[in-house]
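Asker: test case, fold it:
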Amino acid sequence: MSAPDPDGLLAEQLLRLTRRLHRSQKRQLESADIAITPAQSRLLRTVAHYDRPPRMADLAERLEVVPRAITSLVDGLEASGCVRRAPDPDNRRVIRIELTDAGRAVLRALRSARRAAAEDILAPLTAEERATLGGLLSTLVDGPHPGRC
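Answerer: You can find the predicted model right below:
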C-alpha cells in the first residue's frame, strides 16, 4: 500500500472546489438569462481592467493565448453586443476593443454571480474560518513563484 499523498489530495480538493464554484456561478448566470463562456467572461474582465481600450495583441499577451483565440472571443462578444471594435485615434491600422453598456451590465452580473456562488460555497464556514481561508489563499496567489523571473 502506498503512502498518502497530501499535496496530491490537496490539489484534487482545490480542483473540485474550483469546478463547484464554476458550476454554481453558471447556475446564477443562467437564472439571470446570461449565456457566456468562462473564456468570454475572462476576456470581458480583462478588457475592463485597462484604463484605455486595449489592442487585441494586448489582450492576447495578458491572457497568454495566441492572437487568433482573442479574435474568436471578440467575435462572439461583439455579436452579443458586449464589446465593439474601434479604430485607434492615433493609428488607423490599430483596432482597440471597447466595452459597451451591455458588456458593463454583463460584468456586473458576473460579479454578482461570482459573489453568490462564493456565499453558497462558504456558507458552512464561520467568519473566522473565512478570514483564515482568505489569508491562506492570498499567500498562495500572491506569494513568491519559484522559477519565475
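
Asker: C-alpha from now on. contacts and neighbour counts both.
Answerer: Will do.

Asker: chain center to stretch 94-102, what's the gap?
Answerer: Distance of stretch 94-102 from its chain centroid, counting by Cα atoms, centre = their mean, to the nearest Å, is 18 Å.

Asker: next up, for comparison:
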Amino acid sequence: MSSPESSSAPIGDLFMRLAKRIRIRAGRELAPLGLTPAQAHAMKVLAHAGEPLRMADLAARLEIVPRSATTVVDDLAARGLVRRSASAVDRRATLVEPTEEGRAEVRRIRAIRQGAGAAVFDRLGEADRAELLRLLRLLDRELAEQESVDRDGTGHPCTRGSAR
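Answerer: Okay, here's the model as predicted:
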C-alpha cells in the first residue's frame, strides 16, 4: 500500500498552490505598471506570435471569448502598447501587434514574472533547482507531445470517444 506522500495527488495540489503564490506576487509587482495579469498575458502572447494576430486568434490563444479580448486590446491600445490594423486578406478581420513601447513592456513583464518565480525557487539550493527544472521540462515536453498526438487535425484537442 502506498503512503500519501508517494501519491501524485498531493504533488498537483502543492504545485497549484505554489503557482498561485507566484501569480499573486507577480500581480502585485505588475500593478505599478498599470497592467492586469490578463493584459500582461495578452502582451506576452502578442510579442511571441512573431506576426500580427487576428483578434479571434488572440482570443483563442488566451482562452477567452472574443468580446473579452476586445476589452483587453482596447485597454492596451489606449496605453499605446498595441496597434490595430485591417487585414489585407480579410477586410472584416482586425490584426493586433505590440508597438515598440509594448515590446519594452513585455521585457519588463518578463523580468517581473521571473523575479516572482525566483522569490519562490531561490529558497532551494542550486542542485535542487536544476533537478526541479529538469523534471518540469521533462513533463512539459511529454505533455506537449501528447497534446500534439491528441489533436484531430483541426488544431483542436480531440475528445476521446466522441463522434465528431
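
Asker: count of neighbours near H41 of the second structure?
Answerer: Here the neighbour count serves as a burial measure; for H41 of the second structure (other Cα atoms under 10 Å) it reads 16.

Asker: just say helix, strand or coil for E145 of the second structure.
Answerer: Using DSSP: H, G, I helix; E, B strand; the rest coil, the three-state assignment for E145 of the second structure comes out as helix.

Asker: in stretch 82-94 of the first structure, what's buried?
Answerer: The neighbour-count criterion (16 or more other Cα atoms under 10 Å) identifies 82-85 as the buried residues of stretch 82-94 of the first structure.

Asker: please convert these to JSON lines, extending it with secondary structure and distance to S24 of the first structure.
Answerer: Rendered in JSON lines, the data for the buried residues of stretch 82-94 of the first structure read as follows (DSSP: H, G, I helix; E, B strand; the rest coil; distance: Cα to Cα, whole Å):
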{"residue": "C82", "secondary structure": "coil", "distance to S24 of the first structure": "23"}
{"residue": "V83", "secondary structure": "strand", "distance to S24 of the first structure": "25"}
{"residue": "R84", "secondary structure": "strand", "distance to S24 of the first structure": "29"}
{"residue": "R85", "secondary structure": "strand", "distance to S24 of the first structure": "32"}
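
Asker: elements contacting the longest helix along the first structure?
Answerer: The helix of greatest length in the first structure, counted in residues with DSSP state H as the criterion, is given as helix 6-31. Based on contacts counted as 3 or more Cα pairs under 8 Å, 6 or more residues apart in numbering; DSSP states H and E, the elements that helix 6-31 of the first structure packs against are helix 101-122.

Asker: now the helix or strand following the helix it packs on on the second structure. Mean distance?
Answerer: Heading C-terminal from helix 101-122 of the first structure, the first helix or strand you meet, by DSSP states H and E, is helix 127-142. For helix 127-142 of the first structure, the mean distance to aligned residues of the second structure following superposition is 1.1 Å (mean Cα distance after the TM-score superposition for the first structure).

Asker: got the buried residues for the helix or strand just after the longest helix of the first structure?
Answerer: Scanning forward in sequence from helix 6-31 of the first structure by DSSP H and E, the next helix or strand is helix 38-49. If you call a residue buried by 16+ other Cα under 10 Å, then helix 38-49 of the first structure has these buried ones: 40-41, 43-45, 47-48.
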